[in-house]
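J.: this one's structure only:
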């Protein structure tokens, strides 16, 4: 089995594949100080390391890469592929400096191209809201980076003494009748409007009506209120890791 691991700044998503089938998945908090042994103990209660034939890793936290490699060597005793420069992805990268592109953005684009065709735009709701663009020619041509939902709201709460933290849920109405309702409306409709505005601008620059696929932890909250998002694919990144692993097998 393949263990696909996407280490983000806030959360780590893991999935176990048997061939093309995702058989199990988990979402954990990313702890930057965790060691390989701590990861081994944690994952040992979730999966059987003896059944793991390989690990494909994408990490936006450089300090954790060596700890995951340590886990692969000591606990899983399986080969590990770290997505980065020099790794085959199957997608041409038309970026001024390809080394600057986050590995999660690349694997998202690989999966979106394979599953939905080109052109396609991926909107990933994470610590930042990433827009990644695959051109009609099937090339990764860049994208847009915007503050993420939780990042934006935490900054707002830190600077506004009278505002309180709220649950990220759909508000009962656009016009908030309470402070909580107003904040929730701002999250849902504000970020949906941001997505639609950026997607419209990207489509105008591409000159085509590219499909829009959303992924990430809060995608299902925003997507129903966006006029441009066509579908939500919660496991897009994991599937991209599987495809990259197969391309380098």
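T.: Happy to help now that I have it. Keep in mind the model is a prediction, meaning the values are calculated, not measured. Numbers count the residues shown, from 1 in each chain.

J.: C-alpha only now, for contacts and for neighbours.
T.: OK.

J.: Residue 100: neighbour count?
T.: By other Cα atoms under 10 Å, the residues close to residue 100 number 10.

J.: which SSE is residue 25 in?
T.: In this structure, residue 25 sits in strand 21-29 according to DSSP states H and E.

J.: does residue 40 count as helix, strand or coil?
T.: Of the three states, residue 40 takes helix according to DSSP: H, G, I helix; E, B strand; the rest coil.

J.: for the strand holding residue 25, packing partners?
T.: Strand 21-29 makes packing contacts with strand 11-18 when contacts are defined by 3 or more Cα pairs under 8 Å, 6 or more residues apart in numbering; DSSP states H and E.

J.: Could I get the buried residue list for the strand it packs on?
T.: 11-17 (16 or more other Cα atoms under 10 Å).

J.: got another, please set it beside the one above:
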């Protein structure tokens, strides 16, 4: 078994794979600072709660966009699982040719997503991740990744509404029954969700227009991606496990035979 760890700006998502099968997932917040012992005991507790024998975890891989948690998290994996984790970063084998002007600026999370989408669905593919930020990354048919768009995520937009305006409340992010809102909460929900749908459709269509790629597959992932994917036919596939699968694929590419 291998443990895959995706450290995002909001949550740390863990997945356990047995061969290519995702056995279980669990999460903890990435905004709470922890020591390596705290990470270690929480990881062991969550493995136990999911009926996973920690002695069967023979490898680990981490992709992180939050550098400040890495020292303690790596220490926890080494000390409590007795394995040195592979870190997604410069020098890792991906099977993707990164052709951007500064490849080192590409976030590990985006690399993981494009690797997974290309391996699972082929190219050309546009990968959308509805996370803290909403990202759109293009991989060509021959596996080149050099084009990406970054926009504020739905939660960032929502937070700006209720934190920067005196009289707007915090609301649940969901699609209201109608865009023709008659009160404050559904008005905010309409703006957030329909606004994201409109942005998504425009960016996808503009990418197709400027690249001239008519057979572009569009794959979405991320916590709120399901809400958007269900409301637009410009998204072909919603894959909730895309990032975790990408970590597993990268582990196999770099650690097979070890």
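T.: Noted; the coordinates are in hand. In this text the structure is predicted, and so the values were computed from the model without any measurement.

J.: Need the TM-score between these chains.
T.: Scored by TM-score structural alignment, normalised by the length of structure 1, the superposition of the two chains gives a TM-score of 0.97; 249 aligned residues with a Cα RMSD of 1.1 Å.

J.: Return the distance of the aligned residue in structure 2 for residue 143 of structure 1 relative to residue 139 of structure 2.
T.: Applying TM-score structural alignment, one finds that residue 143 of structure 1 aligns to residue 148 in structure 2. Per Cα to Cα, to the nearest Å, residue 148 of structure 2 is found 9 Å from residue 139 of structure 2.

J.: what's the answer for residue 230 of structure 2, then?
T.: 23 Å.

J.: ok, the two, which is more surrounded?
T.: Neighbour count, other Cα under 10 Å: between residue 230 of structure 2 and residue 139, residue 139 has more, with 26 against 13.

J.: Looking at structure 2, name the residue matched to residue 199 of structure 1.
T.: Aligned partner of residue 199 of structure 1 by TM-score structural alignment: residue 204.

J.: and the match of residue 143 of structure 1, that one's in a strand?
T.: Yes. Counting by three-state DSSP, residue 148 of structure 2 is located in a strand.

J.: Could you check how far residue 137 of structure 2 is from residue 3 of structure 2?
T.: For residue 137 of structure 2, the distance to residue 3 of structure 2 - Cα to Cα - is 26 Å.

J.: Go through structure 1 and flag its longest helix.
T.: helix 179-206 (DSSP state H).

J.: who does that one touch, helix- and strand-wise?
T.: For helix 179-206 of structure 1, the elements it packs on are helix 219-222, judged by 3+ Cα pairs under 8 Å, 6+ apart.

J.: ok, average deviation of the helix it packs on from structure 2?
T.: Comparison of helix 219-222 of structure 1 with structure 2 after fitting gives an average deviation of 1.0 Å (mean Cα distance after the TM-score superposition for structure 1).

J.: quick one: stretch 239-247 of structure 1 aligns where in structure 2?
T.: Going by TM-score structural alignment: stretch 239-247 of structure 1 matches residues 245-253.

J.: That stretch: how far from the chain's middle?
T.: Distance, stretch centre to chain centre, for stretch 245-253 of structure 2: 14 Å (Cα atoms, centre = their mean, to the nearest Å).

J.: excluding its backbone neighbours, what's nearest residue 230 of structure 1?
T.: Spatially, and ignoring its direct neighbours in sequence, residue 230 of structure 1 is nearest to residue 212 (5.6 Å; Cα to Cα, 6 or more residues apart in numbering).
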